[in-house]
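[1] Below are the sequence and a predicted model; questions follow.
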Amino acid sequence: MALLEAGGTIVTVVCDGVGSSPRADEASAAAIETASAALARGLSHEEAFELAGRAVTKLATSLDDAPACTYIAAVVTRDGGVTLGWAGDTRAYLLPAGTMLTEDDAVETGEITAWLGADAEDAGPHVRTLPGNARPAPDLQRRPVALPGRLRLPHGGDPAGAGPRDAAPRAGLRRPGQRDDRLDPPRRSAWVTSPLSR
C-alpha cells in the first residue's frame, strides 16, 4: 500500500493481488506505485486508474500469464473532502460506524468482475465523493455516514471494517488539529483521520 501527503492532500492506494493470477504481488506493486504517483501529481481517479492498468498490463507475457489485482484509492483534501476510486472487492469504510463506502465488483458466489490486468475488461473505476464542510453528495444520500470519522482501506488480509482500533496493524495520518502518532508496521490497513462535516 502507499500512504503519502503532497501539498496538504493525503493520498492512499491499496491493491490486492488476484489469487488466481500469476505474480499477483507484482501487479499490486506496479499499480500502487503508478497510481499513488499520479494522484499525488493531481491527476483524477480515472487517469490514475488508467495509468495503473497500463503498468499492470505491461507485466503480462500473454493472456495466460497476466498478473492482476484489485484496486482502491482515496484522496483527502485540506477541507476534509474525500474522493474514492475503486475496482474489485477492496473496500473503504468510515469508522467508527463501520459504514462501507464502496460496492464490491463481484457476483453472489464471490468471483470478482473487475480488476487491473491484461485480461481485464476495458472499464473505468467507480468514483465516489464525500465532501468536506458541505452537504453529503447526492449519491451518498441513500447511504448515510456518521461524520466526522476515520477512513479505513483494509488490505485483503485484514478485511474487517469496524473492528477494534487496536485489532490490526494500521497507518495513522495527522490532519490539522488532530494527532495520531500510533504507527504500527507492517502497514496492512490505511487509516486516515478526516475531519468530515455535514
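    Perfect, I can see it now.

[2] all contacts plus neighbour counts: C-alpha atoms, from now on.
    Will do.

[3] In stretch 13-28, which residues are buried?
    By 16 or more other CA atoms under 10 Å, the buried positions in stretch 13-28 come out as 13-18, 21-28.

[4] These: which two are farthest apart?
    13 and 22 (21.2 Å; CA to CA).

[5] Number of residues surrounding residue 41?
    Residues lying near residue 41 (other CA atoms under 10 Å) number 12.

[6] Tell me where this protein has strands.
    Ranges of strands within the chain are 2-6, 9-14, 68-69, 71-76, 82-87, 93-95, 99-100, 116-117, 126-130, 149-154, 189-194, based on DSSP state E.

[7] Of these, which stretch is the most buried?
    Highest mean neighbour count among the strands of the chain (mean count of other CA atoms under 10 Å): strand 68-69, with a mean of 32.

[8] Would you mind pulling up the elements that that one packs against?
    helix 24-40, strand 116-117 (3 or more CA pairs under 8 Å, 6 or more residues apart in numbering; DSSP states H and E).

[9] okay, now the one to match up with it:
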Amino acid sequence: MITQEDCASCTDERDAGAAFCENCGKALATGAGLAIGKDCPSCGAAGVVGDDGYCGNCGMLAARPRDHVEADAGPVAAAVTDRGLRHHRNEDALWLATRGADVDVVVCDGVSASFDPDIASETAAEATGKVLALAAAELAESIGAAIVASASAVAVLATTGDPRRAASNPACTIVAACVRGTEIGYGWVGDSRAYWVPADGTAVQLTEDDSWAIHAISLGVDPQAAWNDPKAHAITAWMGADAGPVAPRTGTFFAETPGHLVLCSDGLWNYLTEPAAFAGTVRAAVRDTDDLLGAARSLVDFANAAGGSDNITVALVPLNTPDS
C-alpha cells in the first residue's frame, strides 16, 4: 500500500512525498518545510512566518513552500529537497512512495537555463512516480518506460501555459529507482545520481553522468583535463521538448550486504565527487542521527555548509537491514 497523508484543508488523501494537495492546491503538512512559527529572515522577527511562507510581522515572502520539502517513510525511506543558499527558488523535485517494504523514489533537477525548470522537474517526478506504482517484475525495464512516459509530459509543457516556454523549453534531469527486497532497479537521464553505499567497503556509483566531461573521457581526453574544463558539467542528455528522443539508461543491482541506496542531485554530489568521500559523509550522517529523515537533513545541511551553490535533493533507502 502506498503511504498516505491527509490534506488538512480538504481531507483528501495524498501520496507520501507529494508537496501539494491536487484536490485543493494547499501545501501539505509534510511537504511544506515551513512550519508556523519560523523566524523571518527579512525582519528578524521570531516565530512569525506562517505555513504560506509570509511573515506576519513585515508581510514579506520569507520562503516558498518548495524551498524545503521532506518526505518521511520512517525506517523504510526518507528524502529531503532544499533550495540551497544561492538560488532564488528550488528547481529540484522529488517523489517518494512506499508499499510495505517496497520503495519507489524519483529525484529530478530542473535545468536552470530553461524556462520554468521547477515546473519541469515537478512534472517529471510526479509522472514517473505514478507510473512506477504499476512497475512490473522487470524493474529496470519498467523504470525506463516510466521515464520515457514522463519525458513526454515534460515536452508537452513547451506548448502549454506561458508562451515563453516555446522559446526556452522547460527541461530537467532525472534519476529513479524501485526497491523490491534486495533488488534495486534504477534509471536516469542527465547527471542526477544513484549510489550504493554499503555499511562497510567500497561505495558504488550506479549511474554515469550524461555530461560533457564523461563524453570527452570516453573519447580519450585526460580525465583531469576533462573535469577542469569549463564545459565539464554541461549535460548531454535531458528531458524537454528540445531533447530529442529520450533514451534513459537503466540497470539492476542486488544488495548482498547491509547498506543504503542514495539518490541525489548535483547540489550534493558536487561537494563529494569521489565515491569514497561521498560514502564517508553518508555513513557519518546515518551514524550520527536517530533516523533516516535526520540523516537526509544532515546531508542537506552538509551541502549548505559547503556553500549551498545549487538546489539540493537526497533520498535514502536502507537495504538488507532488520528494518528494510
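    Thanks, I have it. Since the structure is predicted, the reported quantities are computational estimates derived from the model, not experimental observations.

[10] TM-score of the superposed pair?
    Superposed pair, TM-score by TM-score structural alignment, normalised by the length of the first structure: 0.77. Supporting alignment: 173 aligned residues with a CA RMSD of 2.6 Å.

[11] related to what we said a few turns ago, could I get the helices and strands packed on strand 68-69 of the first structure in JSON lines, plus columns for distance to residue 196 of the first structure?
    As requested, these are arranged in JSON lines below (distance: least, CA to CA, whole Å):
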{"stretch": "helix 24-40", "distance to residue 196 of the first structure": "20"}
{"stretch": "strand 116-117", "distance to residue 196 of the first structure": "30"}
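
[12] right, and these - which one's nearest residue 152 of the first structure?
    Comparing those under CA to CA, the one sitting nearest is helix 24-40, at 16.5 Å.

[13] what span of the second structure lines up against that closest one?
    Helix 24-40 of the first structure corresponds to residues 117-133 in the second structure, going by TM-score structural alignment.

[14] what does the matching stretch rub up against?
    The contact list for stretch 117-133 of the second structure (CA atoms under 8 Å, 6 or more residues apart in numbering) reads 90-97, 104-111, 142-143, 146-147, 149-151, 153-154, 157, 170-174, 178, 240.

[15] ok, now how distant is the residue of the second structure sitting at the aligned position of residue 83 of the first structure from residue 304 of the second structure?
    Counting by TM-score structural alignment, residue 83 of the first structure corresponds to residue 185 in the second structure. Here the distance between residue 185 of the second structure and residue 304 of the second structure works out to 30 Å (CA to CA, to the nearest Å).

[16] burial count for residue 193 of the second structure?
    For residue 193 of the second structure, the neighbour count with other CA under 10 Å is 27.

[17] Quick check: it touching residue 204?
    No - taking CA atoms under 8 Å as the definition, residue 193 of the second structure is not a contact partner of residue 204, at 10.9 Å.

[18] so where's the longest helix in the second structure?
    helix 139-156 (DSSP state H).

[19] Who are the packing partners of that one?
    Against helix 139-156 of the second structure (3+ CA pairs under 8 Å, 6+ apart) you get helix 117-132, strand 172-180, strand 183-189, strand 249-254.

[20] who wins for proximity to residue 13 of the second structure among those?
    helix 117-132 (14.9 Å).

[21] Mean distance between the closest one and the first structure after superposition?
    On superposition with the first structure, the mean distance recorded for helix 117-132 of the second structure (mean CA distance after the TM-score superposition for the first structure) is 0.5 Å.

[22] Tell me which residues are up against stretch 298-307 of the second structure.
    Stretch 298-307 of the second structure has contacts (CA under 8 Å, 6+ apart) with 80-82, 84-85, 267-268, 271, 281-282, 285, 289, 312-314.

[23] Tell me which two of those residues sit farthest apart.
    So, those by CA to CA: farthest apart are 85 and 289, at 23.2 Å.
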